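Visitor: pasting a predicted model and its sequence here:
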Amino acid sequence: MAVLAHDLTGAGMIQERVRGQLFPEVFRDLASVEALWRSVESDPAALATPYQRFDWASAFVAAKLGCTASEQDKSLRIVVLRDAGGRPRVILPLQVARERGVRVARVIGCKHANYHMPMFASREAASMRAEDLVEILRRIGREAGIDVYLLGHQPRFWDGAANPLSLRAAPAASDAYGLILGPDPDTTAKRVFSADARKKMRSKEKKLIEAFGPVEYRVASTVEEVTSYLSAFFAQKASRFAAMDIANPYADEAIRRFIAAGACRHDDPSEVRGAAIEVSALVACNSGRVFATFAGAVSDVRYSGMMTSFDQDPVVGRSSPGDILLHHLIRDQTERGRRSFDLGVGEARYKANICDETIQLGEVTIAVTLRGHLFAIPAIAATRLKRRIKRSERLARLAKAVQKAVRRSTRQGQTAGEIKI
């Protein structure tokens, strides 16, 4: 009898209840699904990352795809799975585009989102079998003309619950890094930063104050502050990318509109509090000069870093303004009651220094047609190669050298072409 009781309350029994009882709907515009989406998102039982918030997705769609239903109809496919009682259990917002003649479905805003996990109405909903979810997506794909799903950055686990899509995932090229915030700012700061690191931080901040006057950590609370801090971010990033001879992704005006819109309330663009993206800055009190910026996707319980920048002035750089800002940011997020903090996908020194959690990520490929399968093969191979390079110091150095040589060759070719003309 004890064994029977265990079976009835275990994950296997939950999967049996979920299996075969989910019915799909596909929406082609945000307005049609907004009320349903928000109702799932606002439920404390929901399992989702900040990038599955309606306001985050809608900001991206409005900036990149357009606001009207006809514009969205061309590429939006928002999958909703309901149970037998009609309750929404899973939401997967997709953007479909033709790439080299193949219809490819990816999560909305995938290049700017650290995590592409579906939104699950509860942990029970997330306990569905991976095979069942994949079969439903294939059926939807056949009906919607999708050749392949490329669903990258799938967390293996989220808030302690397994992500069913990750069970079919190949390891991603990079993982993400985060930390659990403590009960109060002082305790968290002492755990994250060593005594020596905190002492150095205070010394650097003192030198910055000596050079520029009083300095303050600020979270944008008005549209004017959002505009000011983002203007500094875009300028600092442009300078940084130019120095590195790398194309600047933030030069795209649509991406700028997306970030600005995400940092304001969807229902009231003049209001910042409660927005999907939060913008912080380290600012000189007297001049308003922005030394460093940080922006992240937020929910009630989590801050997920999306982007950061710092002033390229060597005098400013000696004080490590980005590190100072990060120190204040972690304290502030703890004080405001958020439980988790992450610095997103990719390896970096500052992430390794403060993060105590590795968020393992996977790449999910679901081919619907033969054409989609053939399209996915080089994408899978590229991910494997990137992962191998990132985990080998020798290969990473070689890859950087090759990239540098290619950029130099491209510049020389462009210069020769200009002279010839």
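Guide: Arrived safely. Keep in mind the model is a prediction, meaning the values are calculated, not measured.
Visitor: CA only for contacts and neighbour counts going forward, please
Guide: Noted.
Visitor: and stretch 345-362, how far apart are its ends?
Guide: By Cα to Cα, to the nearest Å, the extent of stretch 345-362 from end to end equals 12 Å.
Visitor: typo on my end, stretch 336-354
Guide: OK, stretch 336-354 end separation, Cα to Cα: 19 Å.
Visitor: any buried residues in that stretch, and which?
Guide: Judged by neighbour count using 16 or more other Cα atoms under 10 Å, the buried positions of stretch 336-354 are Gly337, Arg338, Arg339, Ser340, Phe341, Asp342, Leu343, Gly344, Val345, Lys351, Ile354.
Visitor: measure the fourth one to Trp158 for me?
Guide: It refers to Ser340. The value you get for Ser340 to Trp158, if Cα to Cα is used, is 11 Å.
Visitor: and the second one, by the same measure?
Guide: Arg338 sits 15 Å away from Trp158 when distances are taken as Cα to Cα.
Visitor: one more: the last one?
Guide: Taking Cα to Cα as the measure, Ile354 falls 20 Å from Trp158.
Visitor: in stretch 130-137, which residues are buried?
Guide: Within stretch 130-137, the residues that qualify as buried are Ala130, Asp132, Leu133, Val134, Ile136, Leu137, counting by 16+ other Cα under 10 Å.
Visitor: now, which of these lie within strands?
Guide: Judged by DSSP state E, strands contain none of these.
Visitor: and those residues, which is closest to Ala195?
Guide: When the buried residues of stretch 130-137 are compared for distance to Ala195 (Cα to Cα), Ala130 wins out at 45.5 Å.
Visitor: now that closest one, nearest residue through space, not along the chain?
Guide: Distances taken as Cα to Cα, 6 or more residues apart in numbering place Pro164 nearest to Ala130, at 4.9 Å, with adjacent residues excluded.
Visitor: put this beside the first:
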Amino acid sequence: MSDPQGNVSAVEVDIYTELRTAERWWTEFERHAECTVFQRFAWLAAWHNHIGRHQGTTPVIVRGRDPNGEVQFIVPLAIERRGATGWLTWLGAELCDYNAPLLGRNFANGLRTQDFRWLWRAMIGLIRANPDLRFDMIDLDRMPERIGSQRNPFLDLAVLPRTYGAHSATLGLDWNEFFLSKRSSATRKRERRQFKHLAEHGEIRFVQVTRSDEIERSINLLIEQKRRFFARMQVEDIFDRPGYLAFFHDVTTDPRLRDVVHVSRLDVGDSKIATGLGLRHKNCYSLILSSYEDSELARYGPGRAHLQHLLRYAIEHGFEFFDLSIGDAPYKLDWCDIEMKLFGYYEATTLNGRTIVAVKMAIDHAKLLITRMPPPVRRLAKRVLVKILTGCRRAPRAACRNVCLNLARRRRWRRRSARP
């Protein structure tokens, strides 16, 4: 590997494992850094207080400074213990739609691929030099292509594309113009009819919740609505996971996030029929949780009406983008013109880690292959993959061994096929 450029080789890298020691310079840096809303200190600190700490997670905060002592980047990592295996991951990854570093202005612009790889090796070497920070593998997931105006330097590693992406809308300056560009005349006519039926049950009001007691009641309602939805869909209720309820109550009432968190409702008469939790960060509004009452009014599209009020709010308050996060739900495609690709990165540092990485990469390659199949075949292949993964969870050691044996057989077959 060639020597790094001067501005990279001069970076001083240090490691912090206690969040309280990083709070001052982290919060100062995030004010002008390019980052996603999920890498704000208060968000990740709440995750660690309510979830990570009880799982035995150790924060590994990497800070890079220039020769003048100015922070150039922060990489919020963590070491999680899963059984006997140590995983180096993003801090709070399970409750972050996007995982990425915080970058100083123009830090990544002009950064060569070999420069960041050299820097990454320096970070890993510093972490591994600490005997208390041992890990077997690296698993960095849901990394976006860009961080603000900069290309994500982590894409210079040997990343794998994810089979899913995220969607956001470019808002423009005028709500009516934006609305007309996104909805056909037939759709507008149908929605006017639905909203008229809503209005027959009482005055329709878009409510921005600001008082602490009202925020708590609205968040409780949102969670209740989501839990009923999970039950109807027969999927896991994420709020059953330890610490999740406390986390959402914490971040929505934390004074440090007062200008970030946006809790809203759509009321019809005395009924609170739709609720939402959004995050306001720089030029982007992110809707991270929303739901509506499964009542007789559900047929009149309260969720759609609430979303339209939120889009209008974002435009009228000067936001340039509206992020509808990960997933390809049809309603997102109706509003969004930007699809953000996401990437993952695996690396093994021990023999135990190599086995796990081999399994995870095999699964990811299978998922990518399935996305390229014709729809009928794709549905069948997904069902087969789900059965395989279920078997992996029930007998992980046997599954890992079988995957590794199959990979070895495939490599031997390729070598034999390549012989003249």
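Guide: Arrived safely. From a predicted model like this one, the values you see are computed outputs, not experimental measurements.
Visitor: for the buried residues of stretch 130-137 of structure 1, which one is nearest Ser319 of structure 1?
Guide: Ranked by distance to Ser319 of structure 1 (Cα to Cα), the buried residues of stretch 130-137 of structure 1 are led by Ala130 at 48.8 Å.
Visitor: show me the contacts for the equivalent of Asp83 of structure 1 over in structure 2.
Guide: Residue pairing (TM-score structural alignment): Asp83 of structure 1 is matched to Asp66 of structure 2. Contacts here follow Cα atoms under 8 Å, 6 or more residues apart in numbering; on that basis Asp66 of structure 2 touches Asn7, Ala10, Val11, Glu12, Gln72.
Visitor: count of neighbours near the aligned partner of the fourth one in structure 1?
Guide: Read that as Glu12 of structure 2. Glu12 of structure 2 maps onto Phe23 of structure 1 when the alignment is built from TM-score structural alignment. The tally of other residues near Phe23 of structure 1 (other Cα atoms under 10 Å) stands at 15.
Visitor: list only those of the contacts of Asp66 of structure 2 flagged as buried.
Guide: Buried among the contacts of Asp66 of structure 2 by 16+ other Cα under 10 Å: Val11, Glu12, Gln72.
Visitor: with adjacent residues omitted, what lies nearest to the first one?
Guide: So the one you mean is Val11 of structure 2. Take Val11 of structure 2 and drop its neighbours on the chain: the residue closest to it by Cα to Cα, 6+ apart is Asp66, 4.9 Å away.
Visitor: secondary structure class for Ser325 of structure 2?
Guide: Following DSSP: H, G, I helix; E, B strand; the rest coil, Ser325 of structure 2 is assigned to strand.
Visitor: how about the equivalent of it over in structure 1, nearest residue that isn't a chain neighbour?
Guide: Matched by TM-score structural alignment, Ser325 of structure 2 corresponds to Gly344 in structure 1. Sequence neighbours aside, Ala176 is the residue nearest to Gly344 of structure 1 in space, at 5.0 Å (criterion: Cα to Cα, 6+ apart).
Visitor: okay, and whatever residue of structure 2 lines up with the one you found sits in which element?
Guide: Residue pairing (TM-score structural alignment): Ala176 of structure 1 is matched to Ala166 of structure 2. Under the criterion of DSSP states H and E, Ala166 of structure 2 resides in strand 160-170.
Visitor: what residues of that strand count as buried?
Guide: Neighbour counts over strand 160-170 of structure 2 (16+ other Cα under 10 Å) mark Leu160, Pro161, Arg162, Thr163, Tyr164, Gly165, Ala166, His167, Ser168, Ala169, Thr170 as buried.
Visitor: what's the answer for stretch 173-187 of structure 2, then?
Guide: Neighbour count says stretch 173-187 of structure 2 has Trp175, Phe178, Phe179 buried, by 16+ other Cα under 10 Å.
Visitor: hang on, the earlier thing: report the separation between the match of Asp83 of structure 1 and Lys382 of structure 2.
Guide: Distance, Asp66 of structure 2 to Lys382 of structure 2, using Cα to Cα: 48 Å.
Visitor: cool, and Asn283 of structure 2?
Guide: 38 Å.
Visitor: do the same with Ala358 of structure 2
Guide: Distance from Ala358 of structure 2 to Lys382 of structure 2, by Cα to Cα: 20 Å.
Visitor: neighbour count: those two, which is higher?
Guide: More crowded of Ala358 of structure 2 and Lys382, by other Cα under 10 Å: Ala358, with 19 against 15.
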